[in-house]
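Enquirer: would you be able to build a 3D model of this:
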Amino acid sequence: MMKEINLNIGGLTPFSTIDFPNHLATIVYTQGCNFRCPYCHNLPLVDCLEIPISYEKIYEFLQARKRIIDGVVITGGEPTLQKELPAFCAWLRNMGFAVKLDTNGTKPLMLKLLIEKHLVDYIAMDIKAPWDKYQIVTHTSFPIELIQQSVSLLKETGFPCEFRTTVHSGLLTFRDLEKIVHIVGQNHLLCLQVARPTPFYKEKNEYTKENLEGFIKKFPKYKLEVR
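Expert: Predicted coordinates:
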């Protein structure tokens, strides 16, 4: 086992067949986030309320399942806030795992490093809203230019990726979704996810999988999915 990596991990899902395309994966949840999206299901992670899982336990878990799983999804929280994320990705790849990263795109330099050093195999980036509504949806004031840089980076490098938007009728209109479709463009996958109620955000969501599937039919030249 290599020297311990100080990555704040607050949770673990042993097996997933749907979170990493073409892989049976373990999901690792990092702590901390720079957004405060009201529909978030991982608020204990965002606020670092969970006791971190020790690196030793993560190592033992993955070692015991190397013949079963072939990928690891790193999500959060926001993983790119962790300084030792590159070291952790390198360690996972050295163990033989493919690595998928979920990110909100606020750290384009970290994404650039991970791509250039071949430390990840797939990236799923959230686009929370059209640019003019980001502050409303994320409940933070953040330089939108950094998120735009991350979108451009993924598009221009051709790196395997998808974009994702969680949709709640209290936050985004169909017109907002149209703007996001055009931000992503015709050459990259955009997945729309219906926001589910949480103990902290119970406002009724008028979006359903069915009406979103009707919406994406208006854009036959675009790569759109509803999940």
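
Enquirer: alpha carbons only for contacts and neighbour counts from here, please
Expert: Will do.

Enquirer: how about the most centrally placed residue in the chain, secondary structure?
Expert: By CA atoms, centre = their mean, the chain has its centre lying nearest to Asp102, at 2.6 Å. Assigned state for Asp102: strand (three-state reduction, DSSP: H, G, I helix; E, B strand; the rest coil).

Enquirer: ok, it touching Ile127?
Expert: No - the pair Asp102 / Ile127 is not scored as a contact, 11.5 Å apart, by CA atoms under 8 Å.

Enquirer: is it true that Leu212 touches Val226?
Expert: Yes - taking CA under 8 Å as the definition, Leu212 is a contact partner of Val226 at 6.7 Å.

Enquirer: which residues are in contact with both of these two?
Expert: Residues touching both Leu212 and Val226 by CA atoms under 8 Å, 6 or more residues apart in numbering: Leu192.

Enquirer: what about the strands in this structure?
Expert: Using DSSP state E, the strands found in the chain span residues 9-16, 25-30, 71-75, 98-103, 122-126, 161-167, 190-194, 224-226.

Enquirer: export these as JSON lines, with columns for distance to Gln63.
Expert: Shown next, in JSON lines, are the strands of the chain (distance: least, CA to CA, whole Å):
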{"stretch": "strand 9-16", "distance to Gln63": "12"}
{"stretch": "strand 25-30", "distance to Gln63": "12"}
{"stretch": "strand 71-75", "distance to Gln63": "12"}
{"stretch": "strand 98-103", "distance to Gln63": "14"}
{"stretch": "strand 122-126", "distance to Gln63": "22"}
{"stretch": "strand 161-167", "distance to Gln63": "27"}
{"stretch": "strand 190-194", "distance to Gln63": "32"}
{"stretch": "strand 224-226", "distance to Gln63": "34"}
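
Enquirer: which one of the ones you listed lies nearest to Phe61?
Expert: For the strands of the chain, proximity to Phe61 was assessed by CA to CA; strand 9-16 is nearest, at 8.6 Å.

Enquirer: would you mind listing the buried residues in that closest one?
Expert: By 16 or more other CA atoms under 10 Å, the buried positions in strand 9-16 come out as Ile9, Gly10, Gly11, Leu12, Phe15, Ser16.

Enquirer: Asn211 versus the first one, what's the distance?
Expert: When you say that, I think you mean Ile9. Separation of Ile9 from Asn211 (CA to CA, to the nearest Å): 36 Å.

Enquirer: here is a second sequence; please produce its structure as well for comparison:
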Amino acid sequence: MNITALEACSLLDYPGRLCSVLFCRGCNYDCFYCHNRSLLCEGSDAISHQEIESFLLERKGFIDAVVISGGEPTLQKDLVSCIGFIKNLGFSVKLDTNGSRPEVMVEVIDSGMLSYVAVDVKAPCSRYGEMAGSSADALAVKQSVALLASYQNRCIDFNYEVRTTLAPSLMIEDILRMVQEHPPVARWYLQEYRKPKQYKDEDEQKINLPCVSRTEVDRNLDLLRKYQPNLVIR
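Expert: I've put the predicted structure just below:
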């Protein structure tokens, strides 16, 4: 695993649990509003397996879960073995993913070692490439979400969430299309936009474009929940 950064303690990344976060390097998307842009490119600064093991063992009894984030973790060839390694240390494991590789999603959920998955839905299908880069595939994301819903129906101890950042240029009409493009999911979180500290020069205008406000979402909440009853803002 090309893990290049660690967060010792988080109250935000795993609902209801105190967790550590492992950040993988590399991503197949290029979202102009990405908050982890430093992780998008390949690099040789990977943290060793021994360092990660020591880091987690030092926190045993204090944290009870570990989140694998990125970048995009499903690009890592040894993702399943890494999940197993963390699980065997006694931690629950959550995966953050852009949902772009449903074939890997099948592999990791079939391992039975994941407790939670958060998958990002970036935009309505017609705008996916515009928001997440030319390689982004909205249909693959839909397939990943469907796989998670199906797995939760079979495994009572497993949870998942869909999350969408209210990124610049997304309008309330886009959010409405998005919630209609997926069957009702267990949890759908709308996240308020925060301007990234790092961005490409050519994206400076984009990151300053207007975005949907919480007030506007609140005004349309009943309509959005007609299609996604479990949708909330956080």
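
Enquirer: among the strands of structure 1, which is nearest Tyr39 of structure 1?
Expert: Per CA to CA, nearest to Tyr39 of structure 1 of those: strand 161-167, 8.6 Å.

Enquirer: which residues in structure 2 form helices?
Expert: 49-57, 79-88, 102-110, 128-132, 138-154, 172-181, 204-207, 214-219, 221-227 (DSSP state H).

Enquirer: using CSV, lay out these together with mean neighbour count and distance to Ile68 of structure 2.
Expert: Shown next, in CSV, are the helices of structure 2 (neighbours: other CA atoms under 10 Å; distance: least, CA to CA, whole Å):
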stretch, mean neighbour count, distance to Ile68 of structure 2
helix 49-57, 13, 12
helix 79-88, 17, 8
helix 102-110, 17, 12
helix 128-132, 19, 20
helix 138-154, 18, 17
helix 172-181, 17, 26
helix 204-207, 14, 26
helix 214-219, 13, 29
helix 221-227, 16, 30
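
Enquirer: need those helices in CSV (columns: distance to Gly26 of structure 2).
Expert: Below are these laid out as CSV (distance: least, CA to CA, whole Å):
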stretch, distance to Gly26 of structure 2
helix 49-57, 18
helix 79-88, 13
helix 102-110, 16
helix 128-132, 14
helix 138-154, 18
helix 172-181, 26
helix 204-207, 22
helix 214-219, 31
helix 221-227, 33
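
Enquirer: of the ones you listed, give the one that comes closest to Glu42 of structure 2.
Expert: Checked against CA to CA, the stretch from the helices of structure 2 lying closest is helix 79-88, at 16.6 Å.

Enquirer: which residues in structure 1 does that closest one match up with?
Expert: In the comparison with structure 1, helix 79-88 of structure 2 aligns to the range 85-94 (TM-score structural alignment).

Enquirer: superposed on structure 2, what's the mean shift for that stretch?
Expert: For stretch 85-94 of structure 1, the mean deviation from structure 2 after alignment is 0.4 Å (mean CA distance after the TM-score superposition for structure 1).

Enquirer: I would like the residues contacting that stretch, please.
Expert: In contact with stretch 85-94 of structure 1 (CA under 8 Å, 6+ apart) are residues Ile5, Leu7, Val72, Pro79, Ala98, Val99, Leu114, Leu119, Val120.

Enquirer: can you rerun that using 7 Å?
Expert: Ile5, Leu7, Pro79, Val99, Leu114, Leu119, Val120 (CA atoms under 7 Å, 6 or more residues apart in numbering).

Enquirer: before we move on, what about stretch 107-126 of structure 2?
Expert: Against stretch 107-126 of structure 2 from outside (CA under 7 Å, 6+ apart): 80, 83-84, 87, 92-99, 128, 131, 138, 157-165, 174, 177-178.

Enquirer: leaving out sequence neighbours, find the closest residue to Val181 of structure 1.
Expert: Leu190 (7.2 Å; CA to CA, 6 or more residues apart in numbering).

Enquirer: and the aligned partner of the one you found in structure 2, what does it touch?
Expert: Using TM-score structural alignment, the equivalent of Leu190 of structure 1 in structure 2 is Trp188. Counting by CA under 7 Å, 6+ apart, Trp188 of structure 2 makes contact with Glu161, Val162, Arg163, Asn230, Leu231, Val232.

Enquirer: does Glu192 of structure 2 touch Thr164 like I think?
Expert: No - using CA atoms under 7 Å as the test, Glu192 of structure 2 is too far from Thr164 to be in contact (8.7 Å).

Enquirer: quick one: which of these two has more around it?
Expert: Neighbour tally, Glu192 of structure 2 and Thr164, criterion other CA atoms under 10 Å: the higher count belongs to Thr164, 19 against 15.

Enquirer: measure the more buried one to Asp45 of structure 2 for me?
Expert: Counting by CA to CA, the gap from Thr164 of structure 2 to Asp45 of structure 2 is 30 Å.

Enquirer: please apply the same query to Lys122 of structure 2.
Expert: 29 Å.

Enquirer: can you tell me what part of structure 2 stretch 51-66 of structure 1 aligns to?
Expert: Going by TM-score structural alignment, stretch 51-66 of structure 1 sits over residues 45-60 in structure 2.

Enquirer: and the end-to-end length of that stretch?
Expert: OK, stretch 45-60 of structure 2 end separation, CA to CA: 25 Å.

Enquirer: got the contact list for that stretch?
Expert: Asn2, Ile3, Thr4.

Enquirer: can you check stretch 211-226 of structure 2 too?
Expert: For stretch 211-226 of structure 2, with CA under 7 Å, 6+ apart as the criterion, the contacting residues are Leu166, Ala167, Pro168, Ser169, Leu170, Met171, Ile172, Leu176, Val179, Leu231.
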